[in-house]
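*Asks:* Pasting a predicted model and its sequence here:
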Amino acid sequence: METWNKSRIDQMILDKVEENLNLDYKAANALDRGESKKKEIVKDVSSFANSAGGVIIYGVSENQDSDKRHFAERIDPVQREQFSKEALDQVIQTIQPRINGVRIHVVSISETQCCYVVDIPKSETAHMARDGRYYKRHEFTAIAMEEYEVRDVYNRRTHPKIEASFHIFRDSFRGRIIFKIKNTSKVIAKNGVIILEVPSTLVSPITIDGVDTIVHDDDNRHYWYLELPFENLYPGLEKTLFRNFDYVERISINGPRGANVESREFLKIQIFADEMPFISKEVPVLNLTSSWINI
């Protein structure tokens, strides 16, 4: 993990790194012992945990020009005596329920000044702010969550979460589609499947291990359909799935009433596992390379 220090923050300012869903800059006056500022701290930190996690840097001011908003302008250091790391941690610990894994990095600017970098993980449950509401990150700010969004966050701990990447290896006569999947949740993925819709121009005409199904979509474009099932993927574990394919002589495929049917120009991937919201990705054929692609 890259270390947080003054040089790193200086480089972010120089590189004009903009605030985003996972990054927020806060000037020194955002830290105060007043109740209103504490409420803002709790709201901001909980919004990251309720979303995808991220980093809040206290002690960096934003540019005030309208066309440069959300860019870091300069280091605006926190006075250690006025607001210590312990004081910040005490405020964060008032979030209900507590967020596991929050880390506060102290970046020294001088003997009496510093920046606090708060590293917040994505949580497996929803966290409530002091006003009794739940917040999420939206672009550059924290906004209140809808009821269904809160339910979805609570459900993170009841279903698995799968992260996946794939790679296509081909030579003159033989090829292989390889998937790496990982269960990043604390729940077993008991039953899952990767569904592939492979453009015929990518691997066609072909024979695929165990599958010879060709499908026409509503636009009369054809593709090969295959499934890669998996089961009992335990928390933190990875699994590799693959299918081989062979090139054969080109065939002609006709659609309804003999109409010419063209191939799709994208590879479509869907991943299902128990009650997890399904994952879907379309990758244009032209974007496929020999490197691994995240889904």
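*Replies:* Structure's in. What do you need?

*Asks:* Could you use CA atoms for every contact and neighbour count after this?
*Replies:* OK.

*Asks:* for the stretch 51-200 of the chain, what spans make up the helices?
*Replies:* When assigned using DSSP state H, counting those that start in this stretch, the helices of the stretch 51-200 of the chain occupy the ranges 85-92, 147-154, 200-203.

*Asks:* State the next helix or strand along the chain beyond the shortest one.
*Replies:* As assigned by DSSP states H and E, the chain's next helix or strand after helix 200-203 is strand 206-208.

*Asks:* Mind giving me the packing neighbours of that next one?
*Replies:* Packing partners of strand 206-208 (3 or more C-alpha pairs under 8 Å, 6 or more residues apart in numbering; DSSP states H and E): strand 238-247.

*Asks:* okay, pairing it with this:
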Amino acid sequence: MFESIDEIRALEGAEAESVSLEFKHGDKLADLRNNDTKSDFIKTVTAFANAGGGVAIYGISEARQDGLSLAGPLAPVTNRTVTQDRLREIVLSNTDPVLNEFEIKSFATDAGNVFVITVEPGYTAYQNKIDQRFYQRIDASAVPMYCFAIRDVMNRRTTPHVTASFKIDRPVQQGERHVYYMRPSISNAGNLTASHWVLQIGAPAPLAELEQQGDYRVIQLGTQTVGGHRASWFELSSERCGPTTGRLLPGETRALDATTGFARVSITITPETVRHIETRPPIQWTLMVDNAPKRSGEVPYDEWCTW
């Protein structure tokens, strides 16, 4: 969601806390040896997972205005022992069941680091093991959950829990020409079979094109601008798996490339077309599975492009 410290600075006075966004002063992570500090961190993360997901920014102050908590000036984490790896370990060690659907980014400033934690909606209810409580995001606050709310979130287990991931092949990395191949895959991390799924991929336009080398057709959806980036969109789905079944069993991971009959999407950059990546476009994706919430994400520019 945030790719630079300048994007975070731009929040000052312009963005308010909400059900999916929270600002935390860097002092909140000053002493991770303290159980109260760790518990408050886990409370924030699990509250997002038990609601609809969201983003917590540690290293930004709050300013009250008209009853709202607006983003204030940067207030970085000054304790240099606080790292992405340490924060990740705290989450993995203090949630039950183990919460792993989150991402942590770190942005350095002269005064310290700013951490951005992006949390996906959980497929069940996650407990803070430190204080043994369940929390959920209500408006702009993390509050304890009632029994009925915990049961409601636990019912998410009755829907398939499918995730998407991407590998990027770089067969051509010359000064005048770069070629990238996308290799998407989907995994069923839940307990139910996913009988129907659709994965839509948006790659920078007009650089992306479909190579018809697979047995199963990939649909081209045309171009669309999302998040300020113009992309060519392609669709892969269980409905076009030819003679084999498209269902995804619990625990199964399936590559969606030539090895399973799907055509390959390539991205080619040359000096003549390099202007189309001046906005540092990500590779965007949307995953839809029967009876489950739609999931969206992206592969950041720096992770797929080396131009």
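*Replies:* Done, it's in. Nothing here was measured: the structure is a model prediction, and the numbers come from that model.

*Asks:* highest average neighbour count across the helices of the stretch 51-200 of structure 1?
*Replies:* Comparing those by mean neighbour count (mean count of other C-alpha atoms under 10 Å), helix 200-203 ranks first with a mean of 19.

*Asks:* which bit of structure 2 covers it?
*Replies:* Counting by TM-score structural alignment, helix 200-203 of structure 1 pairs with no residue of structure 2.

*Asks:* in stretch 74-82 of structure 2, what's buried?
*Replies:* Neighbour-count burial for stretch 74-82 of structure 2 flags 74-78, 82 (criterion: 16 or more other C-alpha atoms under 10 Å).

*Asks:* Can you tell me which of those is closest to Leu221 of structure 2?
*Replies:* Leu74 (41.1 Å; C-alpha to C-alpha).

*Asks:* could you point out the longest helix in structure 2?
*Replies:* Scanning structure 2 for the helix with the most residues, using DSSP state H, yields helix 35-49.

*Asks:* Apart from its chain neighbours, what residue comes closest to the spatially most central residue of structure 1?
*Replies:* The residue lying closest to the centre of structure 1 (C-alpha atoms, centre = their mean) is Ala52, at 6.5 Å. Spatial nearest neighbour of Ala52 of structure 1, excluding adjacent residues (C-alpha to C-alpha, 6 or more residues apart in numbering): Lys122 at 4.9 Å.

*Asks:* measure the one you found to Trp4 of structure 1 for me?
*Replies:* To Trp4 of structure 1, Lys122 of structure 1 is 20 Å away according to C-alpha to C-alpha, to the nearest Å.

*Asks:* Between these two, tell me which one has more neighbours.
*Replies:* More crowded of Lys122 of structure 1 and Trp4, by other C-alpha atoms under 10 Å: Lys122, with 19 against 15.

*Asks:* From Ile279 of structure 1, how far off is that one?
*Replies:* From Lys122 of structure 1 to Ile279 of structure 1 the distance is 18 Å (C-alpha to C-alpha).

*Asks:* right, so of the helices of the stretch 51-200 of structure 1, which gets closest to Ile188 of structure 1?
*Replies:* Among the helices of the stretch 51-200 of structure 1, the nearest to Ile188 of structure 1 by C-alpha to C-alpha is helix 147-154 (16.9 Å).

*Asks:* Next, the mean deviation of that closest one compared to structure 2.
*Replies:* Between helix 147-154 of structure 1 and the corresponding residues of structure 2, superposition yields a mean separation of 1.5 Å, by mean C-alpha distance after the TM-score superposition for structure 1.

*Asks:* which SS class is Thr245 of structure 2?
*Replies:* Under DSSP: H, G, I helix; E, B strand; the rest coil, Thr245 of structure 2 falls in the coil class.

*Asks:* can you count the residues close to Tyr58 of structure 1?
*Replies:* 24.

*Asks:* Do a quick rundown of the strands in the stretch 1-150 of structure 2.
*Replies:* Here the stretch 1-150 of structure 2 has its strands, by DSSP state E, counting those that start in this stretch, at 21-24, 54-58, 60-65, 68-74, 95-96, 102-109, 112-119, 127-128, 133-138, 141-144.

*Asks:* just to revisit the earlier point, other SSEs contacting the longest helix of structure 2?
*Replies:* Short answer (3+ C-alpha pairs under 8 Å, 6+ apart): helix 35-49 of structure 2 packs on strand 54-58, helix 84-93, strand 112-119, strand 127-128, strand 133-138, strand 141-144.
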